[in-house]
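> The following block contains a protein sequence and its predicted model.
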Amino acid sequence: PEELTNALEISNIVFTSLFALEMLLKVLVYGPFGYIKNPYNIFDGIIVVISVWEIVGQQGGGLSVLRTFRLMRVLKLVRFMPALQRQLVVLMKTMDNVATFCMLLMLFIFIFSILGMHLFGCKFASERDGDTLPDRKNFDSLLWAIVTVFQILTQEDWNKVLYNGMASTSSWAALYFIALMTFGNYVLFNLLVAILVEGFQTEEISKREEASGQLSCIQLPVDSSGP
C-alpha cells in the first residue's frame, strides 16, 4: 500500500537523520582519529554514508539498489548483545579454516564439473519444432557445469537433473549424482559444521583456562599470628 510505503520512507529519513546526528556528535567528542579507532564506529559511519547516499539518490531517481543496505542496521545491535558479539568473534577467528574449506569445496565442484562434462556434455537437450534446445541445467560448458553442480549441492531441483542424466545416458548415471550428493552434502558440509564447532570449543577452553589462571593469581591472606 502507498500509505505503508510513505511511512517506511519517512521512518528511513528519521532514523538516518538520528544516526547521522549520532555520528556527528561522536566525531565532535572523540575527534576524527579517535572516532575511527573503534571498528564499530567505522561500521556505523559506513552505514550512515550509504543511507544518506541512498536517500539523495532516490530523490534524484536512482540508486534504489542501496535500499538493501538498510538491513545492515540490524548489525548495530551486536554491540548491545555480548553473547552474539562473542559468537561473531569466534566465527571471525575460524575464517582461516573456513577459507581452506572453501578452497576444498571449489576443487570438489571443479572435479565433478569436469566429470559431468565428460558424461553428460551436450546431452541435456530436447527437440522442439525441429530445433534442439538445451536444458537450462546442463553440462555443455564449464560455466554451466559448475552452476549445475552447485545447484545439486543446494538440493534445488536436483532430482530433475538426476532424471535427465539417466534419461539421456543410462541408469548407471545415478551413481554420479549419488556420489555428488553423498560427498558434497554429507561429508563436506559436515566438515564445515565440525570446523565451526571446533572454533566454539577452542574459545570455551581458552575462557576456562583464563578464568583458572585468574583464580590462581589470587593470593589468600596468610594468618601471621602464631599460637
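Okay, I see it.
> can we go C-alpha only for contacts and neighbour counts from here?
Fine.
> And the strands in this structure?
Counting by DSSP state E, one finds strands in the chain at the ranges 125-128, 131-134.
> show me what contacts R73?
By C-alpha atoms under 8 Å, 6 or more residues apart in numbering, R73 lies in contact with I47.
> Recalculate using a threshold of 10 Å.
R73 makes contacts with 19, 43-44, 47-48, 51, as judged by C-alpha atoms under 10 Å, 6 or more residues apart in numbering.
> So which residues of this protein form helices?
With DSSP state H, the ranges of helices along the chain come out as 2-36, 39-60, 82-93, 95-120, 142-153, 158-168, 174-183, 189-217.
> wait, which of the ones you listed is closest to V74?
When these are compared by C-alpha to C-alpha, helix 39-60 sits nearest V74, at 10.6 Å.
> and that closest one, which residues are buried?
Using 16 or more other C-alpha atoms under 10 Å as the test for burial, helix 39-60 gives 41, 44-45, 47-48, 50-52, 54-55.
> Check stretch 197-204 too.
Residues of stretch 197-204 classed as buried: 199-200, 203 (neighbour count, 16+ other C-alpha under 10 Å).
> I'd like these as JSON lines, with distance to E209 appended.
Listed next are these as JSON lines, based on distance: C-alpha to C-alpha, whole Å:
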{"residue": "G199", "distance to E209": "15"}
{"residue": "F200", "distance to E209": "14"}
{"residue": "E203", "distance to E209": "10"}
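> List just the nearest of the residues you listed to W144.
Distance to W144 across the buried residues of stretch 197-204 (C-alpha to C-alpha) is lowest for G199, with 34.9 Å.
> list the contacts for that closest one?
87, 90-95, 97, 193, 205.
> Pretty sure E54 sits against E9.
No - assessed by C-alpha atoms under 10 Å, E54 is found out of contact with E9, at 11.2 Å.
> Got another one to weigh against that:
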Amino acid sequence: MRSSENLSKFVMDIRFNRFITALIIFNAVLIGLETFPTIYQEYHTYFVIIDLIILAIFTLEVILKIIVLKKRFFTNGWNIFDFVIVLGSLILYSTPFVSVLRIFRVLRVFRTITTIPTLRRIVAALFMAVPTISSVLLIMTIIFYVYAILGTSFYGDISPEYFGDIFLSFVTLFQIFTLESWASGIFRPIFAEEPWSWLYFLSFIVIATFIMINLIVGEIVNNAQKITDDFEEEAEEIKDDTSEIKELRKEIREIKEMLQK
C-alpha cells in the first residue's frame, strides 16, 4: 500500500511532470537538428542512441501512469494521445515504415500540450469553438462562391490567369484572403482597366478577411475565458473545501484536548 502511494506521488509530482516536459522540448530540438544532413550524418549513432533513451523514458512514463491510474488512464483523451504516440513509435521502430515512424516522432512534440495545463486549456477552447467555426466557415464558403462567380463574370476576360474560371477565381480569392501580394499582383492590373473593381476587392477583404476572422478569433477567446473562469471556480471550491477540512481538524483537536482534561 505504501509503495503504491509513493509511486502515485512520484508520477503525479510536478517535478516529474517538468522533467517530462523538458525531455519533450529536448526531443523536439533533436528532431530539428536531424534535418541538417551534415550534423545528422556525422553524429548519426548518437542521435539513434539518444532517441532510444528518450523513447524508453516515455514508455516508462506511460507504464507508470497506467499502473497508478489503472482504468482512469484511458478516460482522459490526452493520456490516450500519449499512449498512441508511444505505442506507435515502439511498433514502427524496427520496421521499414520509416516515413510513418518519423510522423510519430514529430508528433511527440505535441506532447508538450499534454504536460502544460495552459496549453491544454487553449486547445480545449479551440475544440469548443468548432461548432461556431464550422458555421463561420460555411458562411465564408458561400461568400467565396459568390465572389468567385462575380470575379469570373466581370474579370475573366481582363485577367484570365486569375479569373479565367471559377476554380482559378477560388485560388485567387484565397490569395487575396491571405493578403499576399494581392494589390500589386492582382488588383492594380485589373484596376487599370476597370476603375470600379476596387469595390469588388475591398468589399471581399473587409467581409472575408476582417469580419469573419475576427468572429473566429472572438469565439476562441470567449471559450478560453470561459474555461479559465471554470478553472478559477474549481480552484476556489478546492480552497473552500481545504479551509473547511482545516476547521474540522481544529475542532477535532479541541475536542480531544477537552476529553483529555
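Received, thanks. Remember, predicted model here, so these are calculated numbers, not experimental data.
> Report the TM-score for the pair.
TM-score for the superposed chains, counting by TM-score structural alignment, normalised by the length of the first structure: 0.70, backed by 205 aligned residues with a C-alpha RMSD of 3.5 Å.
> which residue in the second structure lines up with T148 of the first structure?
Alignment note (TM-score structural alignment): T148 of the first structure maps to T172 of the second structure.
> Need the nearest residue in space to that match, chain neighbours excluded.
Among residues not flanking T172 of the second structure along the chain, Y162 sits closest, at 5.8 Å (C-alpha to C-alpha, 6 or more residues apart in numbering).
> what about the one you found, how many neighbours?
The number of residues packed near Y162 of the second structure is 22, by other C-alpha atoms under 10 Å.
> correct me, but it touches Y155?
Yes - applying C-alpha under 10 Å, one finds Y162 of the second structure in contact with Y155, separated by 8.4 Å.
> Quick check: neighbours shared by those two?
Looking at what touches both Y162 of the second structure and Y155 (by C-alpha under 10 Å, 6+ apart), the common residues are S169.
> ok, back up a step: can you tell me which of the strands of the first structure comes nearest to L143 of the first structure?
Comparison of those against L143 of the first structure by C-alpha to C-alpha identifies strand 131-134 as nearest, at 14.3 Å.
> Check which helices and strands the closest one sits against.
Other helices and strands packing on strand 131-134 of the first structure, by 3 or more C-alpha pairs under 10 Å, 6 or more residues apart in numbering; DSSP states H and E, are strand 125-128.
> Going by neighbour count, list what's buried in the strand it packs on.
By neighbour count on 16+ other C-alpha under 10 Å, the buried set for strand 125-128 of the first structure is A125.
> what does that strand contact?
Contacts of strand 125-128 of the first structure (C-alpha under 10 Å, 6+ apart): 131-138, 140, 164, 168.
> Show me which of those residues is closest to G60 of the first structure.
Checking those one by one against G60 of the first structure (C-alpha to C-alpha), the nearest turns out to be R136, at 38.3 Å.
> how far away is the alignment partner in the first structure of P131 of the second structure from I42 of the first structure?
Taking TM-score structural alignment, the alignment pairs P131 of the second structure with D96 from the first structure. Here the distance between D96 of the first structure and I42 of the first structure works out to 23 Å (C-alpha to C-alpha, to the nearest Å).
> For stretch 9-21 of the first structure, give me the average deviation versus the second structure.
Its matched residues in the second structure lie on average 3.6 Å from stretch 9-21 of the first structure after superposition (mean C-alpha distance after the TM-score superposition for the first structure).
> Quick one: residues contacting the counterpart of E194 of the second structure in the first structure.
Mapped onto the first structure by TM-score structural alignment, E194 of the second structure lines up with S170. Applying C-alpha under 10 Å, 6+ apart, we find S170 of the first structure in contact with 163-164.
> before we move on, what about A56 of the second structure?
For A56 of the second structure, the contacting residues are 50, 86, 90, by C-alpha under 10 Å, 6+ apart.
> Y163 of the first structure now?
With C-alpha under 10 Å, 6+ apart, Y163 of the first structure has these contacts: 170-171, 173-174.
> quick one: which of those has the most company?
A173 (19 neighbours).
> quick one: contacts for it?
116, 119-120, 162-167.
> now do 8 Å
Here A173 of the first structure is in contact with 162, 165-166 (C-alpha under 8 Å, 6+ apart).
> Tell me how far it lies from A20 of the first structure.
When A173 of the first structure is compared with A20 of the first structure (using C-alpha to C-alpha), they lie 59 Å apart.
> Repeat that for F139 of the first structure.
Applying C-alpha to C-alpha, the value for F139 of the first structure to A20 of the first structure is 51 Å.
> Looking at the two now, which is surrounded by more residues?
Neighbour comparison, F139 of the first structure and A20: the larger count goes to F139, with 27 against 19 (by other C-alpha under 10 Å).
> Tell me which residue of the first structure matches up with G218 of the second structure.
Using TM-score structural alignment, the equivalent of G218 of the second structure in the first structure is A194.
> before we move on, what about I85 of the second structure?
By TM-score structural alignment, I85 of the second structure lines up with I47 in the first structure.
> Quick one: residues contacting that match.
Taking C-alpha under 8 Å, 6+ apart, we find I47 of the first structure in contact with 69-70, 72-73.
> ok, so of the residues you listed, who is nearest G184 of the first structure?
M72 (31.1 Å).
> ok, the aligned partner of that closest one in the second structure to L126 of the second structure distance?
When the second structure is aligned by TM-score structural alignment, M72 of the first structure is paired with L107. Distance of L107 of the second structure to L126 of the second structure, computed by C-alpha to C-alpha: 19 Å.
> Kindly provide the distance from S3 of the second structure to F58 of the second structure.
22 Å.
> And M212 of the second structure, by the same measure?
Taken as C-alpha to C-alpha, the span from M212 of the second structure to F58 of the second structure is 41 Å.
> And those two? Which one has more around it.
More crowded of M212 of the second structure and F58, by other C-alpha under 10 Å: F58, with 21 against 18.
> That one and F83 of the second structure: what is the separation?
F58 of the second structure sits at a distance of 9 Å from F83 of the second structure (criterion: C-alpha to C-alpha).
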